[in-house]
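**Q** This is the structure alone, sequence omitted:
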């Protein structure tokens, strides 16, 4: 029985080796060959030179629409950016682009407090949830 077990283990190792080589041929080696073939090919005579390409316009700022006055972005500190539009007011952390605070300006917290917007996200310890 020990010889049969050894034979099965040896067969499993051979099948595993063949499977690994087939995977290498399918996924790893063709990518390397393709990059080498592109580098060895000469440039064709029909390729466009830099002189044949049209020039880009240098003054592109005149064609852009002006930003709406309601959108404002100010840096509140060295690591945060405060954005205010007509709908939301958000504080974005510049490290990782996390939204730290988000308030809906058109929806008050209470009918009695129309100037205090609803806070969807808040960075305070009391409301911090992970």
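**A** Cool, the structure landed. Just so you know, these numbers come straight off a predicted model, no measurement behind them.
**Q** When you work out contacts or count neighbours from here on, use the C-alpha atoms and nothing else.
**A** Will do.
**Q** Specify the local secondary structure of residue 13.
**A** helix (DSSP: H, G, I helix; E, B strand; the rest coil).
**Q** swap that for residue 102, sorry
**A** Taking three-state DSSP, the label given to residue 102 is strand.
**Q** how many neighbours does the residue lying closest to it once chain neighbours are set aside have?
**A** In space, and not counting its chain neighbours, residue 102 is closest to residue 90: 4.4 Å by CA to CA, 6 or more residues apart in numbering. Residues contacting residue 90 under the criterion other CA atoms under 10 Å number 21.
**Q** Okay, one more to line up with it:
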């Protein structure tokens, strides 16, 4: 399953878990906050309620990015140097649960993004899940 309009980033994209840089965390957090709007969220019982805290190193972030623009490789960027990036369109944030489980903590998307994008990311997260235990 692939969509050409955006890139999906899961831990499997990089061959396993990768630590987000502070700039990446800030970018994703800012997008998620802007999509929330001004009314209180209702109808979800999520697990953690925060994003990007350094104490939450075991969390998993899955993102969809809009039309890609190639970013220049950064010194020491590792597997992400020169990757294609675009505006964040959707984000899922999972927290560890039990010995080998994940609990969905945050699920947001840009209101201008295609309907079904969050569901698409859930499928991609499930596809990547077996590689998280390696």
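**A** Structure received. Since this is a predicted model, take the numbers as computed values, not measurements.
**Q** Please state their TM-score.
**A** The TM-score (TM-score structural alignment, normalised by the length of the first structure) is 0.20; 53 aligned residues with a CA RMSD of 5.3 Å.
**Q** still on that earlier bit, the residue nearest to residue 102 of the first structure is in what secondary structure piece?
**A** According to DSSP states H and E, residue 90 of the first structure maps onto strand 88-93.
**Q** Tell me which helix or strand residue 108 of the first structure sits in.
**A** Using DSSP H and E, residue 108 of the first structure falls in strand 98-110.
**Q** give me the element residue 92 of the second structure is part of.
**A** Per DSSP H and E: strand 88-97 holds residue 92 of the second structure.
**Q** List the buried residues in that strand.
**A** Using 16 or more other CA atoms under 10 Å as the test for burial, strand 88-97 of the second structure gives 88-96.
**Q** what's in contact with the strand holding residue 90 of the first structure?
**A** For strand 88-93 of the first structure, contacts defined as CA atoms under 8 Å, 6 or more residues apart in numbering pick out 79-84, 98-106.
**Q** picking that back up, which secondary structure elements does the strand holding residue 92 of the second structure contact?
**A** Contact partners of strand 88-97 of the second structure among helices and strands, from 3 or more CA pairs under 8 Å, 6 or more residues apart in numbering; DSSP states H and E: helix 22-36, strand 60-65, strand 101-109, helix 117-132.
**Q** hey, which of the ones you listed is tucked in deepest?
**A** Mean neighbour counts were compared across those using mean count of other CA atoms under 10 Å; the top stretch is strand 60-65, at a mean of 23.
**Q** Output the contacting helices and strands for the following helix or strand past that strand.
**A** Downstream of strand 60-65 of the second structure, the next assigned helix or strand under DSSP H and E is strand 69-70. If contacts are counted by 3+ CA pairs under 8 Å, 6+ apart, strand 69-70 of the second structure sits against strand 84-85.
**Q** Count the residues that sit near residue 108 of the first structure.
**A** 16.
**Q** cool, the one 5 residues further on as well?
**A** Residue crowding around residue 113 of the first structure was assessed by other CA under 10 Å; the count is 9.
**Q** now residue 7 of the second structure
**A** 21.
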